[in-house]
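Asks: build me a model from this:
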Amino acid sequence: MPVDFLGIATTSNASETQVPTTAPLDLRYLERIVRAHEDNGWTRVLFAYGSSGPEPSVLAAHAAARLDSIELLLAHRPNVSYPTFAAKSFATLDQLSGGRLSVHFITGGNDHEQQREGDTLTKDQRYARTQEYIQIVKRAWTSAEPFDHDGEFYQFRDFVLDAKAVDGRSPTISFGGSSDAAYRVGAAEADIYAVWGEPLDRTAEQIARIRREAAAAGRTTPPRIHAAFRPIIAPTEELAWEKAHRILGAIEARKAAAGGVLSRRHSIDKPENAGSQRLLEIAAQGDRFDSVLWTATAKATGGAGNSNALVGTPEQVAEALLAYYDLGVSVISARGYDLLDDAIDFGRYVIPLVRDEVAARDAARTAA
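Replies: As a prediction, the model looks like this:
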């Protein structure tokens, strides 16, 4: 089973530990960080979405025109456009990039953040809308004939997409979430299901749930599983933990300087989304799990996004990632706190170790 690696594409060097020293939209920095991933073995980069951030599809188009091989994962919220327009935009970007586009659909776990762009639906309504939206996009990508649609959220007549994705492909769809509604919709519709890095036993529970929901939806092949971590690596275990505690101190210092918050998008102590609630619940049980999983960073950030760390030498972190691979994780998202340098180091020192061992395991299975 192949293993893919997902990094981050961003126009600023801001992170939980880093006050930005770039402009909010620094295209030179964007090109540098995407090229760093392309040159160091990563499969694709994510263009994230936020209500106040730059529009990610435009940034993805900019990167596609300047870099030749890195794949592009575009985050998209269904509330910001009509699905026929989105299907057309995605197909156009796939053509522009030569078939390198994937789309990550975000339903939204924070009511306030959604309302910033006029989305007043409840969480369950948002998931129902997302499912209808994805189904329309898929049909638009594949239908050779005009079609009508009469749904709960969208109605239109006689739509057909003339310019489809490269070679008539359907770009890969990824999806994430840890609520009952998320499992149900994502397992039914997505090619890749994304979860945040949790202890191995909790990750195994999520994978089992996703597979059950996929089977209940009538799928014979469940989604691939994507798990996300914050790697903290150094040449020795001692140095890695020293680095980890410096990072935690920097997070706390930034939080204190900002009055106890890190982001307008996320509450430190009362997150609304189920994924962050899970991370905080795990962190309350302890700060170290399995071999190198560290939850202190998740606790400090309120379980914001991808926030559990893997701390150790490249060999220790690679070994930990292989344990997730053995559970069924085949897409690994990794983002450091020094976005550019950590992307280079992880690509140089961890990705080859994981890929070589995965290839050896696959060869052994084939031989057996």
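Asks: going forward, measure contacts and count neighbours with C-alpha atoms only.
Replies: Noted.
Asks: so which residues of the stretch 51-200 of the chain form helices?
Replies: In the stretch 51-200 of the chain, the helices defined using DSSP state H, counting those that start in this stretch lie at 56-64, 83-97, 111-115, 123-142, 180-189, 200-216.
Asks: export the ones you listed as CSV, with columns for mean neighbour count.
Replies: Putting the helices of the stretch 51-200 of the chain into CSV (neighbours: other CA atoms under 10 Å) gives the following:
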stretch, mean neighbour count
helix 56-64, 19
helix 83-97, 20
helix 111-115, 17
helix 123-142, 19
helix 180-189, 22
helix 200-216, 17
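Asks: now the second one, please; I'll put the structures next to each other:
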Amino acid sequence: MSVEFIGSLFTHDNSEIHPHRTPIVERDYLRRIARAHEDGGFDAALIGYGSERADGVVTAGHAAAQTDRLRFLVAYRPGFVAPTYAARTFASFDLLTEGRLAVNVVSGGSEPEMNRDGDYTTKEERYARTDEHLDIFRAIWSGQAPLSHQGRFYRFDDLRAQVQPHQPGGIPIYFGGSSPAAIRVGAKHADNFMLFGEPLAETAQRIAEIRAAATAAGRSTPPAISASFRPILGATEELAWERAHWVVDRINHSGFTKRNGDRRGGTLTVGGQRLVDAAARGERHDRALFTATATAAGAFGNTTALVGTPETVAAAILDYVDIGVTSFLIRGYEPLKDAIDYGRHLIPLVRSELAHRQRTGQSAANPPDAPLPVAAGALGR
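Replies: Sure, this is the predicted structure:
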């Protein structure tokens, strides 16, 4: 089997451990981090959405010009532009890059953040709107013409969408969320359902819920599953854990949690609350999962870490593969440096073990106490 690795692109040097002190858009930094992902063997890179961020499609267009094969997962909030226009925008990008686009649909969890962009809908309204929005995307990308629609949120007549995606099945839809509404809508529409990095048992339970919801929605094939982690690597276990606690200290002293709590009105998403609950049960879970980073960062976004040597973290990733995860969003607390390290030391180990399993017909080859072969080279600092 194959596993997809997704990184994250930023337009400036910024993370929970050091607030940005540079312009919000630095072309050279975007070029460097995009090239680091391509050279490191990542399959794709996420470009997030926020009311204070640069536009995702424009950012992806600049990064695409600096790379040859890296795909882009562009975060998108339904509701701010008409679905007919958005479908045409994404199809145009996909055509011009010959299939290097996927869309991460984010219905929106923080109402203060949504309000900044002029959206005052309730959570249930947002998910109902997303459902209709994605129905329209699928219809347009299927080539139906002329196409008319009259729904709760959108109405149009006689649309003739001549610009179609390069990818024959349409542009892949990635979808995240933990609320019942998110699971219902995501299980219906998503090609890939994205989860925060929870312990193995909870992740297996979430996968079962998503698959059941997909069956209830009439799907014969459920969405693929993605899990999101913040790997913290070290040349030895001791150095990795020393760095992990250094990251927690830096988050605590950066003011990140207060700034983001104030901006979001102090609210947590359902997924963020799940991370807090996992942390309350203990800082360390399974082989390498560390939840103290999530606690320090206020569980805003994917903030749990996998800590250890590259061999330990690769084995931990494979533990998630063994329960049905096939895609991993990995980004670091030092984004550029960590992307380089993941490409040199982590991704090759996972791919090598999966190739070994395929050659030998083995599966679940690494029980919790079994190490992987040692990675080549040395971790940078």
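Asks: quick TM-score on the pair, please.
Replies: For this chain pair, the superposition-based TM-score is 0.95 by TM-score structural alignment, normalised by the length of structure 1; 363 aligned residues with a CA RMSD of 1.5 Å.
Asks: figure out which of the helices of the stretch 51-200 of structure 1 is closest to P352 of structure 1.
Replies: Closest approach to P352 of structure 1 among the helices of the stretch 51-200 of structure 1 is made by helix 200-216 (22.2 Å; CA to CA).
Asks: what's the mean distance for the closest one versus structure 2?
Replies: Mean deviation of helix 200-216 of structure 1 relative to structure 2 after superposition (mean CA distance after the TM-score superposition for structure 1): 0.4 Å.
Asks: what's the closest non-adjacent residue to E117 of structure 1?
Replies: Once flanking residues are discounted, E117 of structure 1 sits nearest to S51: 6.7 Å by CA to CA, 6 or more residues apart in numbering.
Asks: circling back to that earlier point, same list, the helices of the stretch 51-200 of structure 1, but as TSV with distance to K164 of structure 1 please.
Replies: Converted to TSV, these look like this (distance: least, CA to CA, whole Å):
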stretch	distance to K164 of structure 1
helix 56-64	16
helix 83-97	5
helix 111-115	30
helix 123-142	6
helix 180-189	20
helix 200-216	27
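Asks: to T10 of structure 1, which of the ones you listed lies closest?
Replies: Using CA to CA, the nearest of those to T10 of structure 1 is helix 56-64, at 8.7 Å.
Asks: and that closest one against structure 2, how far off on average?
Replies: Looks like 0.9 Å for helix 56-64 of structure 1 (mean CA distance after the TM-score superposition for structure 1).
Asks: show me what S228 of structure 2 lines up with in structure 1.
Replies: In structure 1, S228 of structure 2 lines up with A228, judged by TM-score structural alignment.
Asks: can you tell me the element that match falls in?
Replies: Using DSSP states H and E, A228 of structure 1 sits in strand 224-233.
Asks: now that strand on structure 2. Mean distance?
Replies: Strand 224-233 of structure 1 sits 0.3 Å off on average (mean CA distance after the TM-score superposition for structure 1).
Asks: which other helices and strands does the helix or strand just after that strand contact?
Replies: Of the helices and strands lying after strand 224-233 of structure 1 in sequence (DSSP H and E), the nearest is helix 237-257. Applying 3 or more CA pairs under 8 Å, 6 or more residues apart in numbering; DSSP states H and E, we find helix 237-257 of structure 1 packed against strand 224-233, helix 296-300, strand 309-312.
Asks: buried deepest among those, which one?
Replies: For these, the largest average neighbour count (mean count of other CA atoms under 10 Å) is found in strand 309-312, namely a mean of 27.
Asks: quick one: it to structure 2 mean distance?
Replies: Mean for strand 309-312 of structure 1 is 0.5 Å (mean CA distance after the TM-score superposition for structure 1).
Asks: I figured the match of S228 of structure 2 hits V195, correct?
Replies: Yes: in this structure A228 of structure 1 lies within contact range of V195 using CA atoms under 8 Å: 6.6 Å.
Asks: mind checking how far R157 of structure 1 is from V80 of structure 1?
Replies: Note on R157 of structure 1: its distance to V80 of structure 1, by CA to CA, to the nearest Å, is 21 Å.
Asks: likewise for A228 of structure 1?
Replies: 25 Å.
Asks: give me the number of residues near G7 of structure 1?
Replies: G7 of structure 1: 28 surrounding residues under other CA atoms under 10 Å.
Asks: oh, that last question was meant for Y49 of structure 1, not what I typed.
Replies: Y49 of structure 1 sits with 17 neighbouring residues when counted by other CA under 10 Å.
Asks: what residues are shared contacts of A228 and V195 of structure 1?
Replies: Residues touching both A228 of structure 1 and V195 by CA atoms under 8 Å, 6 or more residues apart in numbering: none at all.
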